[in-house]
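In: prediction below, plus the sequence it came from.
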Amino acid sequence: MSDLTATIGLESPDLALTETVTYDESASVQPVTGAGTVPNAEGYLFTIRTADFDRFETALARDHTIDGFERVVDLGVEAVYSFEYSADATLFSPAVAAVNGVSLDWANDGTEWTVRVWLPDRPALAALREYAADHDIRFALQRVSDYATPGKAENSLTDEQREAVLLALEMGYFEEPREASLSEVAAELGISQPAAGGRLRRGLKRLVLSTLASETGDG
């Protein structure tokens, strides 16, 4: 199997810094480029944008996932902070590292965290989903594509079709032999088996029409 990139939405009150961005809704949090979300000698380094840094630091002091913090660089409109996580913090980055993956981008939209990761294969993606389930993290696969050839056709799908096709792919429905049945995919989607089958067929038809048919000039 080829390597891939995946964009994943994560949400849990115990994910590091979630309590802070819940209190300070204006806060935007991203790892410092090159530092990632794995620790170094200075701690976990993040670039922070917020309408009120005092409010942000008040939130940090109350956050059960944070044991300590320091504003190491102040650029006015943004600042670089070093964080020390508490034992109560749930971290997703170690799970990415455990499957030999790499976090390419990480940002928050309110209390939801969106992470884009490179992974060596699809079993690694399944392992991340299992890790999320084991740690009560809501896991939403938003996009997945081969690393070398990112998908062009996904915009032709409806959100429901995209969700069904990605989930079936992740669960191994398209493998030979199949690693998941249609009923299992339907159960994961929370819909009936006929509805899941129809959603997959329509989604796959759209993918074919927007890729193979367009490449050959057929309508």
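Out: Received the coordinates, thanks.

In: every contact and neighbour count from this point should use C-alpha atoms.
Out: Noted.

In: strands of the protein, residue ranges please.
Out: 4-11, 28-31, 44-49, 66-74, 78-85, 102-109, 112-119, 138-146 (DSSP state E).

In: the second one: how far from the chain's middle?
Out: This points to strand 28-31. With CA atoms, centre = their mean, to the nearest Å as the basis, strand 28-31 stands 14 Å off its chain's centre.

In: for the fourth one, same thing?
Out: Centroid separation between strand 66-74 and its chain, computed with CA atoms, centre = their mean, is 25 Å.

In: what helices or strands is that strand leaning on?
Out: Secondary-structure packing of strand 66-74 (3 or more CA pairs under 8 Å, 6 or more residues apart in numbering; DSSP states H and E): helix 53-62, strand 78-85.

In: and the contacts of that strand?
Out: Residues outside strand 66-74 that contact it (CA atoms under 8 Å, 6 or more residues apart in numbering) are 16-17, 60-61, 79-86, 89.

In: just put those in TSV and tack on neighbour count and distance to Asn155.
Out: Below are those laid out as TSV (neighbours: other CA atoms under 10 Å; distance: CA to CA, whole Å):
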residue	neighbour count	distance to Asn155
Ala16	22	32
Leu17	22	32
Leu60	23	38
Ala61	15	42
Ala79	16	36
Val80	20	35
Tyr81	21	37
Ser82	20	38
Phe83	22	38
Glu84	18	40
Tyr85	21	38
Ser86	14	40
Ala89	19	36
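
In: which of these sits closest to Gly198?
Out: Closest approach to Gly198 among the contacts of strand 66-74 (CA to CA): Ala16, at 39.1 Å.

In: tell me the contacts of the closest one?
Out: 65-66, 85, 89-91.

In: another structure for you, compare them:
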Amino acid sequence: MTEPDPSEIDDRQHDDHQPDDEPMVIFEFAVPAETLALEQPLAAFPDVVVELEQLVPTNNSPLPYLWTNEEQRPAFRTAVADDPHVDRIRKVATFEEGVLYGIEWADDADGLFDWIETQHEETAVLRARGHDDEWILQLRFPDRERLSEFRTFYEAQDIDLRPIRLYDLTDHMIGQYDITAKQREALLTALEMGHFAIPREATLEDVADSLDISARALSERLRRGQMALVSNTLMVGRPTGVGLGEQ
């Protein structure tokens, strides 16, 4: 599946027949680490995956915490502290599979991080994951007009942005894995009926009949649900095409 064309971002705002209840828009994209933050730490520790956590801001920063999958290594913490985008870092907690840091960000001089901070009341950061030499960000915009404003910003800043997926939020997404209610129902029904068991206890047609849909529709729903689960749990920094045209 092809990546979304950024030129499509502001197509709808000029539609005279656009409904008043325009859905929110999800835009997922990749940017070089140098564009956001932690370029040197991510390059020096390519096995480390970091994820920023969004909270209700209390200090003008919507992303005050940094999760990592690395064991506690002083060298990594020192590298983060030396990053020009970071004012201060402190260890909050250590877990079996990673560390949680509190982080205070430096002024970004009108860069991408500064835009995220100034727009956080209208644009939500659903995901910000850094690995190796790039960040994958997923932003939720209240409408296409705000998305178009973001496009104007990153083009003016000459940010090397690579679109991954772009879709309207027309169906409720379940939890943090971006699966729809219909995909969740299909996956759980298939699991409960033994469709994923070895040996298989229920065919695709059996599960489809129980859901009163065609086998083809079920196959599509299962495939997209599985892609969403895998891409949001196991894959980092690779485009999937999940969410394009799927309701």
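Out: Right, received. Where do you want to start? Bear in mind that the values here come from a model prediction, so they are computed numbers and not experimental data.

In: tm score of chain vs chain?
Out: Scored against TM-score structural alignment, normalised by the length of structure 1, the superposed chains reach a TM-score of 0.58; 155 aligned residues with a CA RMSD of 3.4 Å.

In: could you dump the strands of structure 1 to a markdown table with distance to Arg162 of structure 1?
Out: Formatted as a markdown table, those follow (distance: least, CA to CA, whole Å):
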| stretch | distance to Arg162 of structure 1 |
| --- | --- |
| strand 4-11 | 13 |
| strand 28-31 | 27 |
| strand 44-49 | 32 |
| strand 66-74 | 36 |
| strand 78-85 | 35 |
| strand 102-109 | 21 |
| strand 112-119 | 17 |
| strand 138-146 | 8 |
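
In: about what we covered before: would TSV of the helices and strands packed on strand 66-74 of structure 1 with distance to Ile137 of structure 1 be doable?
Out: Output for those, formatted as TSV (distance: least, CA to CA, whole Å):
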stretch	distance to Ile137 of structure 1
helix 53-62	21
strand 78-85	18
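
In: which residue in structure 2 aligns with Gly101 of structure 1?
Out: Aligned by TM-score structural alignment, Gly101 of structure 1 pairs with Thr123 of structure 2.

In: for the lengthiest helix in structure 2, buried residues please.
Out: Secondary structure assigned by DSSP state H gives helix 215-231 as the longest helix of structure 2. Within helix 215-231 of structure 2, the residues scored as buried using 16 or more other CA atoms under 10 Å are 215, 218-219, 221-222, 224-229, 231.

In: next: stretch 112-124 of structure 1.
Out: Along stretch 112-124 of structure 1, these residues count as buried under the neighbour rule (16+ other CA under 10 Å): 112-122, 124.

In: quick check: it aligns to which part of structure 2?
Out: Taken onto structure 2 by TM-score structural alignment, stretch 112-124 of structure 1 occupies residues 134-146 there.

In: run through who's touching that stretch.
Out: By CA under 8 Å, 6+ apart, stretch 134-146 of structure 2 touches 9-10, 12-13, 22-34, 36, 122-130, 147, 236-237.

In: if we go to 7 Å?
Out: By CA atoms under 7 Å, 6 or more residues apart in numbering, the surrounding residues in contact with stretch 134-146 of structure 2 are 9-10, 12-13, 22-33, 122-130, 147, 237.

In: pull out the buried members of these.
Out: Going by neighbour count (16+ other CA under 10 Å), those have 9-10, 13, 23-33, 123-130, 147, 237 buried.

In: before we move on, back to that, compare the helices and strands packed on strand 66-74 of structure 1 and give me the one nearest Val144 of structure 1.
Out: strand 78-85 (29.7 Å).

In: and the closest one, what does it pack against?
Out: strand 44-49, strand 66-74 (3 or more CA pairs under 7 Å, 6 or more residues apart in numbering; DSSP states H and E).

In: that strand vs structure 2, mean deviation?
Out: Here strand 78-85 of structure 1, set against structure 2 after superposition, deviates by a mean of 1.1 Å using mean CA distance after the TM-score superposition for structure 1.

In: buried ones in the longest helix anywhere in structure 1?
Out: As assigned by DSSP H, the longest helix anywhere in structure 1 is helix 193-210. For helix 193-210 of structure 1, the neighbour count (16+ other CA under 10 Å) marks 193, 196-197, 199-200, 202-204, 206-207, 209-210 as buried.

In: re earlier: between the strands of structure 1, which gets nearest to Glu130 of structure 1?
Out: Proximity to Glu130 of structure 1, assessed across the strands of structure 1 by CA to CA, is greatest for strand 138-146 (9.3 Å).

In: what range does that closest one cover in structure 2?
Out: Using TM-score structural alignment, strand 138-146 of structure 1 pairs with 160-168 in structure 2.

In: now the matching stretch: buried residues?
Out: By 16+ other CA under 10 Å, the buried positions in stretch 160-168 of structure 2 come out as 161-168.
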